[in-house]
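A.B. asks: attaching a predicted model along with its sequence, questions to come.
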Amino acid sequence: MQEQQGVADVAGQARRAPMQPVVSDRLDSLFGGLSARKRIAVCQLPVSATVGLVVLAAAAFSPATLASNLFMSALLFHVAIAAACVAIPWGRLPASAFAVIPLLDCLAIGFTREAGGPAFSVLSVTLLFPVIWLSAQVRPYMPVLAIVGTVLSTVAPSFLQGSVPAGGSMIRVLILPLVMAVVAVSAHVVATTLRRHRARIVQDEQDLARTLDESVRRQGLLDAVLKAVGVGVWVVDARGRTVLANKAMRTDPALAGVVDPSGGQGLLMADRCTPVPAGLLPAARAAAGDAFADELYWAGPPERQHAYSVSSHGFPPVGGQGAGAVITFVDVTSLVSALAAKDDFVATVSHELRTPLTSILGYLELVLDEPGHEDVREELNVVRRNAEHLLNLVNDLIAVASERVDLSLEETDLARLLALEVDAAQPKAAGNGLQLVLEAEEPLPARVDPERISQVFRNLLSNAIKYSPNGGTITARALSTGSGMACSITDTGLGMTAEEQEQAFTKFFRSARSRETAIPGAGLGLPVSKTIVEGHGGSISLDSEPGVGTTATFILPHA
């Protein structure tokens, strides 16, 4: 839980405290907050500052230059351009109107260079400022204007002085615009690339911010769900170490020793006293990749033990995070107690019913043995059959309630027991239009309780007949295999869904189809058969498909 809280804290801080801006971000923020007039003035500032340095240099090293009217006119041209940057309301003009300023700068630089003579030819480098200013714009025609301005700066001063460039001046007229053209194109390409890269960065930052907000929202939702749910949730990594445990898991006293083994008593087996071996603990099983569901464990001190239905679901490594498993603990103490109370009630009532039924059958036998009742003997036999049926039902209730049966083992031929039950079921099967087929190895010796195994055969054959209302074939098989004595009853009847097969051995369970078609039964045949087979050390299973049929198979160990 501490790790989960740490993730939430980091995410919250990241949302509350934006990333520290770099120098370029601060400059962009400062420049973007200026008005159009101030932005033009700031862009003009490098040229104005350079001209100021030129004046200082001329005053210090060439005072005669300042006496030149042409030079002073060029300086006044620069001053007028700077004043225009501040005086003109650029925000009211079209966005590209500012281009006139760098073009005039090119002319002014050319006039200043010509007026200053050879000593001021270095001013050609100053053309970089207006050229880059124009070329860095979004509009593709701006680099062309920058090249035009460079050409004007080399040609216009000569024409205004009434002379034609020649000799060394022609070299400058040709080379300087060409160099500035390369600079203009390069500046435009670099500026466009940087602008696109910045746009991608801004978009990525926005996407990251949205992802972070969504992550924080989901984290908050997860926190709320984990705190609100009454189920204990325990997340472990691939080594079985705790990654997360919700409030219900940490505050349950009975589970104190589960998350932290040193914090109290651990889990107990179904007998409520045997500690679960280390290798069978939920975290160890989850770390080993074992997925399980609804397994019963007990926890807590003897006087306050709680039952938990434990499930584990693994998850694969995602996004750099390792694999692990989510283990849930559902407190089912009340349900287990209710089921135990139900079984106790069924067992108690069944015992109470068996005594009078046994007495009724005893007196019926006495009456039937005495002469003089020939006129009601048929009715008395009906009463006896129904009383015996009711007694058998009560015995089944006692068996499923106690989940054990008393067995009297003896050497028996399973094939013979199955043949007898098949013969007994033939009339009922024929009445339902069914063909009953026996396939058995003879002899098939086994050490079993003959009466109880015959009861299993009867239950399975009865189910096969009842759930095959449209005729068909029922095949009874018994054979010896490497794993034991295998007996199966196969029908071609209604069949069961996967969900119904999972509950088929539950006490009193009956499928929806059997209820809809009013097929008689109490839902005890399969549970009783399971109890008897497992009492012999065997196992029983079902294989069914709706509309195709069902095969019930039980395997008993060899004698």
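C.D. replies: That came in fine, so what should we check first?

A.B. asks: contacts, neighbours, all on C-alpha from now
C.D. replies: Fine.

A.B. asks: end to end, how far does stretch 498-510 reach?
C.D. replies: Distance across stretch 498-510, first residue to last, is 14 Å (CA to CA, to the nearest Å).

A.B. asks: thought residue 483 was touching residue 559?
C.D. replies: No. Residue 483 sits out of contact with residue 559 when judged by CA atoms under 8 Å, with a separation of 11.8 Å.

A.B. asks: which of these two has more neighbours?
C.D. replies: Taking neighbours as other CA atoms under 10 Å, residue 483 and residue 559 compare with residue 559 leading, 13 against 10.

A.B. asks: my guess is the more buried one meets residue 414, correct?
C.D. replies: No. In this structure residue 559 lies outside contact range of residue 414 using CA under 8 Å: 11.1 Å.

A.B. asks: list residues touching both of the two?
C.D. replies: Common neighbours of residue 559 and residue 414 (criterion: CA atoms under 8 Å, 6 or more residues apart in numbering): 445-446.

A.B. asks: what's around residue 243, how many residues?
C.D. replies: Count around residue 243 with other CA under 10 Å applied: 16.

A.B. asks: that one: what's it in contact with?
C.D. replies: 1, 3-4, 234-237.

A.B. asks: am I right that it is in a strand?
C.D. replies: Yes. Residue 243: assigned to a strand according to DSSP: H, G, I helix; E, B strand; the rest coil.

A.B. asks: separation between residue 130 and residue 111?
C.D. replies: 15 Å.

A.B. asks: ok, residue 377 next?
C.D. replies: Residue 377 is 143 Å from residue 111, by CA to CA.

A.B. asks: please say which of the two ends up with more neighbours.
C.D. replies: Set side by side, residue 377 and residue 111 show more neighbours around residue 111, with 26 against 13, by other CA under 10 Å.

A.B. asks: is it true that that one touches residue 152?
C.D. replies: No. When contacts are counted by CA under 8 Å, residue 111 is not listed as touching residue 152 (10.1 Å).

A.B. asks: structure B:
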Amino acid sequence: MSVKELATASRVLRYVDRAGARTRVVLCQLPLSVAVAVIAVAAPTAWADAAAAPLFAAGILAQMAAALVSLLLPWEQLDAAAALWVPVLDLVSVWLLRNGGPHGALTGTGALAVFPVIWIAGSTLSARIALPTALFGPLLITLPTLLTPGAAGHPVFSDALLLPPLMLTVAVAIRAAGAGLRLQERALRAHQAKLKELLEEAVEKEALLATILDAASVGIVAVDPGGRPVRWNEAFRSLLEGVGWESPADFDIADRAFPVFTKDRRARVEPDRRVLHRAARGESIDGEMVWLGWGPRARALQVVARPVDGDRGGAVVSYTDVTQLAQTAEDKAELVRTVAHEFRSPLTSVLGNLDLALEAELPAAARSRLEVAQGNAERLIELARDLMASSEVTLPIRPARIDLSAVLAARAEAVQTAADAAQVRLVVDLPPQLWVQADPLRIGQAADNLLSNAVKYSPDGGVVTLCAAEACGWVRVEVADTGIGISAEDRPHIFDRFFRTDAARGLDIPGVGLGLSFTRMVAERHGGRLEVESEPGTGSVFSLVLPTAGPS
């Protein structure tokens, strides 16, 4: 059988299986009943002469009885094997019709045995019962002809001889086809059961995943390769609603009207540089901060993104709402700026008056006290300057093409006085010219911090070396000292604001722990970095690494 035929047969079997027991019996009986009715109508002579052929009339009545039995009996309440008495009655009916017609006129009706044979062969009877019945039933039907003397050379004899093996062949074919269909049906049902199990498992996992995502306090969204959201959690939906977007399904991160700003809330992020598009292109993002929305509804978000492996691509992005932390940091920075500004104004006045007082003729003791006051006032001015610089969330820079050697030499000359006072030898080893794209003011401030720290942290004298070199598009400025050094425990924290080592506090070295934090900010704003190598008791080497081409 072809695949199409098997599919058709399978659909028929499914329909029959879904039907009730009575419907199945009626459907199995219907073809023979219709055929007998046609024969009765098509053989008026035999029907009119029924009184002369009582066996033919009995066959018609037997068939009517089989039809009524199949229709009226409550087969749902009976054993399934009980229905097989109907095809047996059909075989009796066919025997009567074939052998009871007048003058053997209806011997061809023996072929009607095919209907009960098909029924019996397709039933749940074992092959040991069904196949012999399919052979001996038709044999009994044709037996009168086969036993008739002198019939051996007649065509009717040949037909009667072929009918039993033909019916057996039909029964064998039906059993084989039924077995194949049953095997395919079992395989199909096993496959359907497996698919159902997998579907139920997938639904359970989907529900678990949705619950996990919605339980997360951070907004999580999965995007397709085009950067459009395809799956999100409740926190992400609430986040968008909070900044004025109705639904994640309509969320278009490329919409220029939608406000996405950088960390400083000043520069608008272009669509192709926004997080979802960058993540969809395969970029990993760790802890980047952006602002979403404007006005009082704007939210500060810390972003982590990872691309999805596989052919479908896309990415998963998480947004952590850090608005309160960002606002707290801004308030703190604003407080520091305000305090620093309020310090500088009176301190500038104090220094001006001290300078005027020191210009006059004063006793040595009075001059000494005024110079001490002047030195402390200058330290407070420097502290205020550092506080102002460190309070900037993003340090503004104005890069230009400069001779870095000249800038560094000028800063070394400015710190020479402090080095002489601390009995520290300052060694400057710079190339004649070193051209870079950088902000001369910020680079000068960074160099000041590194040089002054090197001098301060060499309290017993020593050597401070300033050198610079360019290689492969990068310039490295190194400030090395032979001072107290930094312990392994303190090295991870020296770039934190207001951090000071126990050694510095123990030696009463002045400072508030802002210089290195500011210097690292300068390096990063230029697209570079600040590195340190140090061991306690042997000194430190700070390296300011900058790209010669300037900030990217």
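C.D. replies: Alright, I've got the coordinates. These numbers come from a predicted model, not from an experiment.

A.B. asks: picking up where we left off before, please, a ChimeraX command that selects the buried ones among the contacts of residue 243 of the first structure?
C.D. replies: Selecting only the buried entries of the contacts of residue 243 of the first structure in ChimeraX, with 16 or more other CA atoms under 10 Å as the criterion:
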select :1,234,235,236,237
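
A.B. asks: can I get the contacts of residue 243 of the first structure in TSV with distance to residue 323 of the first structure and secondary structure?
C.D. replies: What follows is the contacts of residue 243 of the first structure, written out as TSV (distance: CA to CA, whole Å; DSSP: H, G, I helix; E, B strand; the rest coil):
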residue	distance to residue 323 of the first structure	secondary structure
1	18	coil
3	16	helix
4	16	helix
234	14	strand
235	10	strand
236	9	strand
237	6	strand
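
A.B. asks: now, among the contacts of residue 243 of the first structure, which is nearest to residue 332 of the first structure?
C.D. replies: Among these, residue 234 lies closest to residue 332 of the first structure (CA to CA), at 17.2 Å.

A.B. asks: grab the nearest non-local neighbour of that closest one.
C.D. replies: residue 245 (4.5 Å; CA to CA, 6 or more residues apart in numbering).

A.B. asks: just the closest of the contacts of residue 243 of the first structure to residue 268 of the first structure, please.
C.D. replies: So of the contacts of residue 243 of the first structure, ranked by how close each gets to residue 268 of the first structure (CA to CA), first place is residue 234, at 17.8 Å.

A.B. asks: can you map out the helices along the stretch 401-550 of the second structure?
C.D. replies: 404-421, 440-456, 502-506, 515-525 (DSSP state H, counting those that start in this stretch).

A.B. asks: the stretch 101-250 of the second structure now?
C.D. replies: Counting by DSSP H, counting those that start in this stretch, the helices of the stretch 101-250 of the second structure are 114-121, 127-146, 155-215, 234-242.

A.B. asks: out of those helices, deepest packed?
C.D. replies: Ranked by mean neighbour count, the helices of the stretch 101-250 of the second structure are led by helix 114-121 with a mean of 24 (mean count of other CA atoms under 10 Å).

A.B. asks: I'd like the helices of the stretch 401-550 of the second structure as JSON lines, with mean neighbour count and distance to residue 88 of the second structure appended.
C.D. replies: What follows is those, written out as JSON lines (neighbours: other CA atoms under 10 Å; distance: least, CA to CA, whole Å):
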{"stretch": "helix 404-421", "mean neighbour count": "17", "distance to residue 88 of the second structure": "112"}
{"stretch": "helix 440-456", "mean neighbour count": "22", "distance to residue 88 of the second structure": "108"}
{"stretch": "helix 502-506", "mean neighbour count": "13", "distance to residue 88 of the second structure": "108"}
{"stretch": "helix 515-525", "mean neighbour count": "23", "distance to residue 88 of the second structure": "98"}
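
A.B. asks: can you lay out those helices as JSON lines showing distance to residue 314 of the second structure?
C.D. replies: Listed next are these as JSON lines, based on distance: least, CA to CA, whole Å:
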{"stretch": "helix 404-421", "distance to residue 314 of the second structure": "44"}
{"stretch": "helix 440-456", "distance to residue 314 of the second structure": "41"}
{"stretch": "helix 502-506", "distance to residue 314 of the second structure": "49"}
{"stretch": "helix 515-525", "distance to residue 314 of the second structure": "30"}
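
A.B. asks: just the closest of the contacts of residue 243 of the first structure to residue 405 of the first structure, please.
C.D. replies: residue 234 (39.8 Å).

A.B. asks: was I right about that closest one contacting residue 247?
C.D. replies: No. Look at residue 234 of the first structure against residue 247 with CA under 8 Å: they stay out of range, at 10.0 Å.

A.B. asks: just give me the residue right at the centre of the first structure.
C.D. replies: residue 315 (8.1 Å; CA atoms, centre = their mean).

A.B. asks: what about it, distance to residue 25 of the first structure?
C.D. replies: Residue 315 of the first structure is 42 Å from residue 25 of the first structure, by CA to CA.

A.B. asks: next, count neighbours for residue 499 of the first structure.
C.D. replies: Residue 499 of the first structure has 9 neighbouring residues, counting by other CA under 10 Å.

A.B. asks: tell me which element it is part of?
C.D. replies: Element membership of residue 499 of the first structure, judged by DSSP states H and E, is helix 498-503.

A.B. asks: would you mind listing the buried residues in that helix?
C.D. replies: Here helix 498-503 of the first structure shows 500-501 as buried, counting by 16+ other CA under 10 Å.

A.B. asks: likewise stretch 40-49 of the second structure?
C.D. replies: 40, 46-47.

A.B. asks: between the helices of the stretch 401-550 of the second structure, which gets nearest to residue 199 of the second structure?
C.D. replies: helix 515-525 (51.6 Å).

A.B. asks: if you drop the residues flanking it in sequence, what lies closest to residue 370 of the second structure?
C.D. replies: Per CA to CA, 6+ apart, closest to residue 370 of the second structure is residue 354, 6.8 Å.

A.B. asks: residue 419 of the first structure now?
C.D. replies: Residue 419 of the first structure's closest residue in space is residue 438 (CA to CA, 6+ apart), at 7.1 Å.

A.B. asks: kindly report the same for residue 86 of the second structure.
C.D. replies: In space, residue 86 of the second structure is closest to residue 66, 6.0 Å off (CA to CA, 6+ apart).

A.B. asks: much appreciated, bye for now.
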